[in-house]
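>>> Pasting a predicted model and its sequence here:
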Amino acid sequence: MKVVSVVGARPQLVKLAPIAAAFAGTPHQHVIVHTGQHYDADLSDVFFSGLGIPDPDVHLGVGSGTHGVQTGRILAALDPVFAAEQPDWVLVYGDTNSTLAGAVSAVKQHIPVAHLEAGLRSFNRRMPEEHNRVLTDHAADLLLAPTEEAVRHLTTEGLAERTALVGDVMVDVCLRIRDAVRRGEHPAPALPEGIDPNGPYLVSTLHRPDNTDDPERLAGLVQALAGLDLPVALLAHPRLLARAEEQGIKLAQGGIRVGRPLPYAGLVAAVLGSHGVITDSGGLQKEAYLLGRPCTTLRPETEWVETIEGGWNVLVPDPAALGAQWATTATRPAPGTERGTPYGDGHAAERVVQVLAERAA
């Protein structure tokens, strides 16, 4: 069996790591195509080196652009790659423009498509990720669902026959790296200057268009973070830096200390050392949950509804609306409730390879 994996953004590279490792122990051929959707070294190169992922077999180097331009470039660049490789499966990951372009290019060439992390829904059609994941699910031939909730969504949409519950590959890599960090096998994370790694601090990321594109909205969120009693390690995505500069918003104010995005092991270590997390990232919400740190999500909804149970994740779409309660929510201690294992047992990648092999034409 030959499988082509299409990746292009940081979350996909993290998911690719356990998949590549699972393929390495089999006779199957695994071809990695990097679209270059994230071309910043902090969001791409460090993940290949830090997670032990084989170098991409193909690098398309599409770079940035509007959603339409970027998706179109990826689609055009993938067509000849798939035509040459003729794989048994094209495996696409998550909900980015690379995901949608990979699915469309493959189905147009009658190549079976498998969607990893299928069935997630925020039910917020303002999010480009929501369009990407819904369109990909309905185009794909095999839907690799991470949770029972995702299976329910796919069943409701009439896609049950194409669905397989495999668990979440992010659990595979997150728990492996967590244990390695605890054993001291990774260096201490490069936290922003002014953050005491031994003192209480919060980890924060912001990058979604709904939070960064409106100057008033972004200024309000920065002000909310700056006013917290605990220092905030703001790991600034290039998108956030660009929008803040365009809008004349100073990020380093109050208790905010601005730093660069961290390699995955560094991020895991930073979260483990933190008091909690404040983010709009789907992946970081789940990583906080897996690592036992309370998360405050700056969105009105989440795809990872399991994280909300027991108070581990709290949705705060507008910190200003909470008033004084904002600080109490954002700096709350970890709840004493059990988290359970809704995302699987850490062996999802092995099941993905097994299901692909069983269902290969």
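The structure has been received and is ready for your questions. Keep in mind that what you see is a predicted model, and the values were worked out from it rather than measured.

>>> Please make it C-alpha for all contacts and neighbour counts, starting now.
Fine.

>>> what about the strands in this structure?
2-7, 29-34, 58-59, 89-93, 113-116, 142-145, 163-165, 202-205, 232-235, 256-259, 276-279, 295-297, 313-315 (DSSP state E).

>>> With respect to Gly340, which of those strands lies nearest?
Closest approach to Gly340 among the strands of the chain (CA to CA): strand 313-315, 14.0 Å.

>>> sorry, back to before: winner for burial among the strands of the chain?
strand 295-297 (a mean of 29; mean count of other CA atoms under 10 Å).

>>> Tell me how many other residues crowd the nearest residue to Val352 once chain neighbours are set aside.
Spatial nearest neighbour of Val352, chain neighbours left out: Val166 (6.3 Å); criterion: CA to CA, 6 or more residues apart in numbering. The number of residues packed around Val166, counting by other CA atoms under 10 Å, is 26.

>>> my read: Val166 touches Ala145, true?
Yes - if you go by CA atoms under 8 Å, Val166 and Ala145 touch, sitting 6.0 Å apart.

>>> next up, a second structure to put side by side with the first:
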Amino acid sequence: MPRIVCVAGARPNFMKVKPVMDALESRGAEVVLVHTGQHYDAAMNDVFFSDLGLRPPDRHLGTGSGTHAEQTARVLTAFEPVLAELAPAAVVVVGDVTSTLACALVAAKAGVPVGHVEAGLRSRDWDMPEEVNRVVTDRLSDLLFAPSPDGAANLRAEGYHADQIHLVGNVMIDTLYANLGRALASDALHRNGLAAGEYALATLHRPANVDDTDMLAGLVRALGEVARQLPVVLPVHPRTAAQLAQVGVPDGLRLVPPAGYLDFIALQASARLVLTDSGGIQEETTALGVPCLTLRDSTERPITLTEGTNILVGRDPERIVATAARVLADPPAKRSPALWDGHAGARIADALLAYLGASTRLRPTDARGTMTTA
């Protein structure tokens, strides 16, 4: 069976790579887990390995933080010799973080087939670094694993070959369903003095929201207004903590330390409302049937708007407060997208192994589609 390198670098990657690794290993493939070290502190890293039962990485690149250019360069130079040593049959990258783009680029230049999990997601917002990462990673990839029909449609519109595109479902939901029972059994609510259905949960971490103190002050003010109706709990991301010290925290907004995966799922599942700028939380709340307000001007996950519980509310404080009041009074109905059924990892493994096992196939450089202007 082939050797396959799976790459993870940041917290969202861990939840996405686990179902793929499990499915590949259950089919006999040799899987090498490479952790780039893009997230490196225990609160954002080690606890997720423990919660998910994810085995320690086989290789840890230790690249750390820095500017986009610095971090990309560190991952490129650290991953290249590892790839040459391992000589895998394929590299699987997940999501849209810096590590995803950098490792896909190294593999593509080395002529190693690349599989991209969460391919085809588009926000059309080029101010988001993640959008650049998504588009370029897809361009470098041989196999494009789309989580939803809109992602597959985006790829077809951009000129990718039909045999590259695989509609597989959502690996985040695989992990959610596999761990939901353990999460609901945790004492996260008790430890934080919360009662199910009697609080809102908020997250803020995107640079566009937290690096600009005026923007952050407006969002925090809106959360404070929502907190007049019910307490708002905000696990504080490292990026956000220093900025909050400058803008202040209104009454009713409760700051708590970053939560591990199981604790955070428990907090989401029992919340009456979630307010977030995270992509993955838009998906998890959809699967859980919890109303979600996305505090961004665009989303790369529009299926959560049309077939989920998510509302793209923007960043205007008055609109956030008004929409929150409306949703609390009249929550949206629960809807779940097709193939968000807990078996996306299995579909990815089957497609990847079939590709690698084919007696004849396009060379990697030929398999990548031709980009067109939409």
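Received it, and whenever you're ready, just let me know what you need. Quick caveat, the model's predicted, so the values are computed rather than measured.

>>> circling back to that earlier point, dump the strands of structure 1 into TSV; add distance to Ala20 of structure 1 as well.
Formatted as TSV, these follow (distance: least, CA to CA, whole Å):
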stretch	distance to Ala20 of structure 1
strand 2-7	9
strand 29-34	7
strand 58-59	15
strand 89-93	12
strand 113-116	13
strand 142-145	16
strand 163-165	19
strand 202-205	27
strand 232-235	27
strand 256-259	30
strand 276-279	28
strand 295-297	29
strand 313-315	30
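
>>> among those, which is nearest Ala22 of structure 1?
Per CA to CA, nearest to Ala22 of structure 1 of the strands of structure 1: strand 29-34, 10.1 Å.

>>> Taking strand 89-93 as reference, get the angle to the closest one.
40 degrees (axes from the mean of the first three to the mean of the last three CA atoms, to 10 degrees).

>>> Now do strand 29-34 of structure 1 against strand 2-7, angle only.
Going by the same axes, to 10 degrees, strand 29-34 of structure 1 makes 20 degrees with strand 2-7.

>>> by contact count, what packs against strand 29-34 of structure 1?
With contacts taken as 3 or more CA pairs under 8 Å, 6 or more residues apart in numbering; DSSP states H and E, strand 29-34 of structure 1 sits against strand 2-7, helix 10-24, strand 58-59.

>>> buried residues in the longest one?
Pointing back at helix 10-24 of structure 1 there. Residues 10-23 are the ones in helix 10-24 of structure 1 that count as buried (16 or more other CA atoms under 10 Å).

>>> Quick check: it compared with structure 2, mean distance?
Mean deviation of helix 10-24 of structure 1 relative to structure 2 after superposition (mean CA distance after the TM-score superposition for structure 1): 1.4 Å.

>>> who touches that helix?
Residues from elsewhere that reach helix 10-24 of structure 1, judged by CA atoms under 8 Å, 6 or more residues apart in numbering: 5, 7, 29-30, 38, 43-44, 47-48, 51-54, 93-94, 169-170, 172-173, 264, 283, 349-350, 352-353.

>>> try 6 Å
43-44, 53, 93, 169-170, 349-350 (CA atoms under 6 Å, 6 or more residues apart in numbering).

>>> export the residues you listed to CSV and tack on distance to Asn132 of structure 1?
Formatted as CSV, the contacts of helix 10-24 of structure 1 follow (distance: CA to CA, whole Å):
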residue, distance to Asn132 of structure 1
Leu43, 20
Ser44, 21
Ile53, 25
Tyr93, 11
Val169, 20
Met170, 19
Ala349, 22
Glu350, 25
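
>>> Tell me where the longest helix sits in structure 1.
Looking across structure 1 with DSSP state H, the single longest helix is helix 67-85.

>>> Show me what that one is packed up against.
helix 97-108 (3 or more CA pairs under 6 Å, 6 or more residues apart in numbering; DSSP states H and E).

>>> Check the mean deviation of the helix it packs on from structure 2.
Counting by mean CA distance after the TM-score superposition for structure 1, helix 97-108 of structure 1 comes out at 0.6 Å.

>>> what's the angle between that helix and strand 2-7?
Relative orientation of helix 97-108 of structure 1 versus strand 2-7 (the same axes, to 10 degrees): 150 degrees.

>>> For Ala351 of structure 2, give me its contacts.
Neighbours of Ala351 of structure 2 in contact, by CA under 6 Å, 6+ apart: none.

>>> For it, give its distance to Ala87 of structure 2.
In this view, Ala351 of structure 2 and Ala87 of structure 2 are 20 Å apart by CA to CA, to the nearest Å.

>>> quick one: Met127 of structure 1 from Glu193 of structure 1, how far?
33 Å.

>>> Which position in structure 2 pairs with the residue nearest to Val352 of structure 1?
The equivalent of Val166 of structure 1 in structure 2 is Val168 (alignment by TM-score structural alignment).

>>> wouldn't that match be in contact with Ala344 here?
Yes - between Val168 of structure 2 and Ala344 there is a contact at 5.1 Å, judged by CA atoms under 6 Å.

>>> I figured Leu33 of structure 2 was touching Cys6, is that so?
Yes - applying CA under 6 Å, one finds Leu33 of structure 2 in contact with Cys6, separated by 5.0 Å.

>>> re earlier: neighbour count winner among Met127 and Glu193 of structure 1?
The neighbour count for Met127 of structure 1 versus Glu193, taken as other CA under 10 Å, is higher for Met127 (13 against 10).

>>> one step back: going by distance to Arg332 of structure 1, which of the contacts of helix 10-24 of structure 1 wins?
For these, the nearest to Arg332 of structure 1 is Met170 (25.4 Å; CA to CA).

>>> number of nearby residues for that closest one?
Met170 of structure 1: 28 neighbours (other CA under 10 Å).

>>> For it, which non-adjacent residue is spatially closest?
In space, Met170 of structure 1 is closest to Lys15, 5.7 Å off (CA to CA, 6+ apart).
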